[in-house]
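Asker: Just a sequence and a predicted model for now, questions to come.
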Amino acid sequence: MNKQAFLHLHGLLAEVSEQYESRISGDLELDEYETLDTRPTSIHKSKDDHKAAMFALARDITSDMEIDSETEPVAPTAD
């Protein structure tokens, strides 16, 4: 994958995190992602920086979703 593709995918994941935050009406805990200091608009950063940021953002999003799913009641299934 080239750098442009990583920038695009990084931007899409950032949009997913924003949409999820609006869905839960709160802020995600993006500690790992924030420490990397690489945003989708950081075009001067390397491809590897964006790759690391993407994976960190994905981990932070899914970690929050796992916590959220543990606290939400599960809807009964229709048989």
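Answerer: Happy to help now that I have it. Numbering: from 1, shown residues only.

Asker: only C-alpha atoms for contact and neighbour calcs from this point on.
Answerer: Will do.

Asker: got the end-to-end distance for stretch 29-48?
Answerer: End-to-end distance of stretch 29-48 (C-alpha to C-alpha, to the nearest Å): 23 Å.

Asker: Check stretch 38-52 too.
Answerer: Start-to-end, stretch 38-52 (C-alpha to C-alpha) is 9 Å.

Asker: same check, this time on stretch 23-41
Answerer: With C-alpha to C-alpha as the measure, stretch 23-41 spans 24 Å from end to end.

Asker: next one: it to chain centre, how far?
Answerer: Centroid displacement of stretch 23-41 relative to its chain, using C-alpha atoms, centre = their mean, to the nearest Å, is 7 Å.

Asker: for stretch 47-58, same thing?
Answerer: That offset, for stretch 47-58, works out to 10 Å (C-alpha atoms, centre = their mean).

Asker: In addition, the following structure is provided for comparison:
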Amino acid sequence: MQKEELLHLHMLMIHIKKYYEGVTNDEIQTDRYNSLEISPVHIHKDKKAHKDALLTLGDEIVSHIHHRPLPVVNYSHETASQTVAAEH
């Protein structure tokens, strides 16, 4: 994987974290990631540093979600659509 791709994935992971926090109003603690002192805009850092940051951030997000109770989703047949669209 090229460094540019890692930078892009790193930024996407930050967006995933912010999106999750916005939707759930639940802050993800990222102490290990923060201790690395690297962000996607630090393009001068080497490829390994971004890979470590990406994997650490991903691990903290997944661990956070894993330790939360599953949300209750109420499903009713009245609100379900009768038609299904398929993309070819």
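Answerer: Here it is on my side, so go on. Computed from a prediction, not measured in an experiment: that's the story for all the values here.

Asker: Name the single longest helix found in structure 1.
Answerer: helix 47-71 (DSSP state H).

Asker: ok, residues contacting that one?
Answerer: Here helix 47-71 of structure 1 makes contact (C-alpha atoms under 8 Å, 6 or more residues apart in numbering) with 2-3, 6-7, 9-10, 13-14, 17, 28-33, 36, 38-40.

Asker: and if we set it to 6 Å?
Answerer: In this structure, residues lying in contact with helix 47-71 of structure 1 by C-alpha atoms under 6 Å, 6 or more residues apart in numbering are 3, 10, 30, 32-33.

Asker: Just give the closest residue to residue 31 of structure 1, not the sequence neighbours.
Answerer: Spatially, and ignoring its direct neighbours in sequence, residue 31 of structure 1 is nearest to residue 60 (7.5 Å; C-alpha to C-alpha, 6 or more residues apart in numbering).

Asker: Ignore what I typed, I meant residue 45 of structure 1.
Answerer: residue 38 is the one closest to residue 45 of structure 1 (C-alpha to C-alpha, 6+ apart), at 7.1 Å.

Asker: what about the one you found, neighbour count?
Answerer: 20 (other C-alpha atoms under 10 Å).

Asker: what's the answer for residue 42 of structure 1, then?
Answerer: By other C-alpha under 10 Å, 12 other residues sit near residue 42 of structure 1.

Asker: tell me which element it is part of?
Answerer: Secondary structure assignment for residue 42 of structure 1, by DSSP states H and E: no helix or strand.

Asker: Repeat that for residue 33 of structure 2.
Answerer: helix 31-35.

Asker: which one's the longest helix in structure 2?
Answerer: When structure 2 is parsed with DSSP H, its longest helix is helix 3-24.
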